[in-house]
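Asks: Structure here, sequence nowhere to be found:
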């Protein structure tokens, strides 16, 4: 009988990725509802030492698969490792991050296990009557939310967007660590890694930023983001955008906030020239403090904003930047 909620814990260079911690949070909620355990699946080389952080964030057990072949992510060895774990343990639910790795790995496993997969979920909950997993995701370009159920096959599987779920901290530092052996052969490594090229990206992922300065169609063009960048620089913030700005080619796709972009929860979110379409609000409405500037008095963005300024952003942004600069300079003089 299928049992327990399993989470694929993504790691890179033996560092647990934030999305895995977030997934443990929602897995904890689902498992508590079902009266089951949360099980982390940690795959790599010399990764066993990272299990403690998983217990702290909600895992009851961690299954570890270690092998030199798993040092770097390669589709076939990782797929084999997770397949063997799932086959041996028969989980009720398996969750993956909707990252480049998760989006590559999850569908391959769904095909091998012969089960369904719902991609890019933004909400997960247990059906009160059937105990099935209700998996909700945007459809038709974000204009519709679809809830999908996998009634006949197990495990129920979903990928979840980074930044959507909230992590939890529990008063627990250890738990059961299970080391599972997987018999790899040379044939399992069907590609040759010739070189690993890494580069430092000066821009932080917007899902990890504490302050976001976001712009929309109201900026009028790509040059509008130059002023937002100046404000972001003095705040130590990152620049983000609405879908309209991305579709217009004014800014990169990885800066997009919303149902078809990224879900963010910064401490402070500035919305400049963003009307507040429901697709955008769904990606930022849980921010701690929202400040909106828009010319239109009844713009929907004001429905979620903590502070709204009806005015011309082209006048507001430069003045705000200068005020913050002066305030910082004054603090430095006094310190």
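Replies: Structure's in. What do you need? This structure is a prediction, so every number in the text was calculated from the model and none was measured.
Asks: For the rest of this, base every contact and every neighbour count on C-alpha atoms.
Replies: Will do.
Asks: Please enumerate the strands of the stretch 51-200 of the chain.
Replies: 61-66, 93-97, 117-121, 123-126, 133-139, 144-148, 156-160, 176-179 (DSSP state E, counting those that start in this stretch).
Asks: Alongside the first one, take a look at this:
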């Protein structure tokens, strides 16, 4: 393989029913930085049916080029059809870096493409950079249970590929004045040749608010002591209109369901305010909340790693501090007639 033939940073643009996934816009922001360092174009890869108009949105969020394959067989995501489209583009244009969102579809597609192209793939990346001397993608992710950060390189194969978790990177503000190149490609796909069929799309509706969408989060750790003490956080959260989450230890102890776990093996969140209560701040937790706008940590240990990422820190016993905060905020809420915004 002649590595010098490969140039450019590509982002797989995931879309459903004409709406681009947030993680794809976030990756355009990260890809823009990588492309500028390498002095190469940033391109989006857009597959689907009737999706050409989305190319302008991709350009507005940082892309220089957009490769578009518009075909009826690509209306709904299927591994086989999308893999064929992506591989056709990659073999023709030879990108050196190709990034995907770590969504169910993104992870499925990336692994299939990596296998067919005989290249490497770093999963669930949380940090991206490039070594300019060797033009190597430095894809970093927590390893060994989150105890260390591993930086993974793909030295001998191209494209260098990685999936990146939603909410880890930041999207650029859309610039409608940006201009770019739209490259339309055709592909030979026949529905009768597809080994899987989409029979029905079921959109489930839930009344539960997603932690990923919460503006204020109160996250508790094992330092709360037991499930009964954890109820103090629910009362505090209710007072300030926040959602409650927990660390892996809390979930494994059975105090919270898995969908409320924050961290490497749970949700990645970016609220306006994040209360980190009685949790140490292990790497596997921090990667899931470090991009919060304001982080307030409460911990008895003044040397707890969580204070390294906190905006404000309170050293003390959460079992004493949380009830006092709840009481004072309730009083403030009553004085203001119940109209108090904490976000």
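Replies: Looks like it came in fine. Owing to the predicted nature of the structure, the values given are computational and were not obtained by experimental measurement.
Asks: Tell me how the two chains score on TM-score.
Replies: After superposition, the two chains reach a TM-score of 0.89 (TM-score structural alignment, normalised by the length of the first structure), with 335 aligned residues with a CA RMSD of 2.5 Å.
Asks: Deepest-packed of the strands of the stretch 51-200 of the first structure, please.
Replies: Comparing those by mean neighbour count (mean count of other CA atoms under 10 Å), strand 156-160 ranks first with a mean of 27.
Asks: elements contacting it?
Replies: If you count contacts as 3 or more CA pairs under 8 Å, 6 or more residues apart in numbering; DSSP states H and E, strand 156-160 of the first structure packs onto strand 93-97, helix 100-113, strand 117-121.
Asks: who wins for proximity to residue 186 of the first structure among these?
Replies: Closest approach to residue 186 of the first structure among these (CA to CA): helix 100-113, 19.8 Å.
Asks: what's the mean deviation for the closest one versus the second structure?
Replies: Here the mean offset of helix 100-113 of the first structure against the second structure after fitting is 0.9 Å, by mean CA distance after the TM-score superposition for the first structure.
Asks: picking up where we left off before, out of the strands of the stretch 51-200 of the first structure, flag the one nearest residue 335 of the first structure.
Replies: strand 93-97 (44.2 Å).
Asks: Tell me the residues of the second structure aligned with the closest one.
Replies: Counting by TM-score structural alignment, strand 93-97 of the first structure pairs with residues 97-101 of the second structure.
Asks: again with stretch 135-149 of the first structure
Replies: Using TM-score structural alignment, stretch 135-149 of the first structure pairs with 139-153 in the second structure.
Asks: and that stretch, how far from the chain's centre?
Replies: 16 Å (CA atoms, centre = their mean, to the nearest Å).
Asks: Other residues contacting it?
Replies: The contact list for stretch 139-153 of the second structure (CA atoms under 8 Å, 6 or more residues apart in numbering) reads 122-129, 136-138, 162, 264, 282-284.
Asks: And the residues you listed, which two are furthest apart?
Replies: Spanning the widest gap among those are 136 and 282, at 28.2 Å by CA to CA.
Asks: Quickly note the distance from the aligned partner of residue 285 of the first structure in the second structure to residue 330 of the second structure.
Replies: Using TM-score structural alignment, the equivalent of residue 285 of the first structure in the second structure is residue 290. For residue 290 of the second structure, the distance to residue 330 of the second structure equals 28 Å [CA to CA, to the nearest Å].
Asks: The two: who's more crowded?
Replies: Taking neighbours as other CA atoms under 10 Å, residue 290 of the second structure and residue 330 compare with residue 290 leading, 23 against 18.
Asks: What strand or helix carries the more buried one?
Replies: Under the criterion DSSP states H and E, no helix or strand holds residue 290 of the second structure.
Asks: Residue 40 of the first structure pairs with which position in the second structure?
Replies: By TM-score structural alignment, residue 40 of the first structure lines up with residue 44 in the second structure.
Asks: I meant residue 304 of the first structure, not that one.
Replies: Aligned partner of residue 304 of the first structure by TM-score structural alignment: residue 309.
Asks: give the contact list for that match.
Replies: Applying CA under 8 Å, 6+ apart, we find residue 309 of the second structure in contact with 290, 295.
Asks: same thing with residue 265 of the second structure?
Replies: Residue 265 of the second structure neighbours (CA under 8 Å, 6+ apart): 248, 284.
Asks: Same question for residue 330 of the second structure.
Replies: Neighbouring residues of residue 330 of the second structure by CA under 8 Å, 6+ apart: residue 239.
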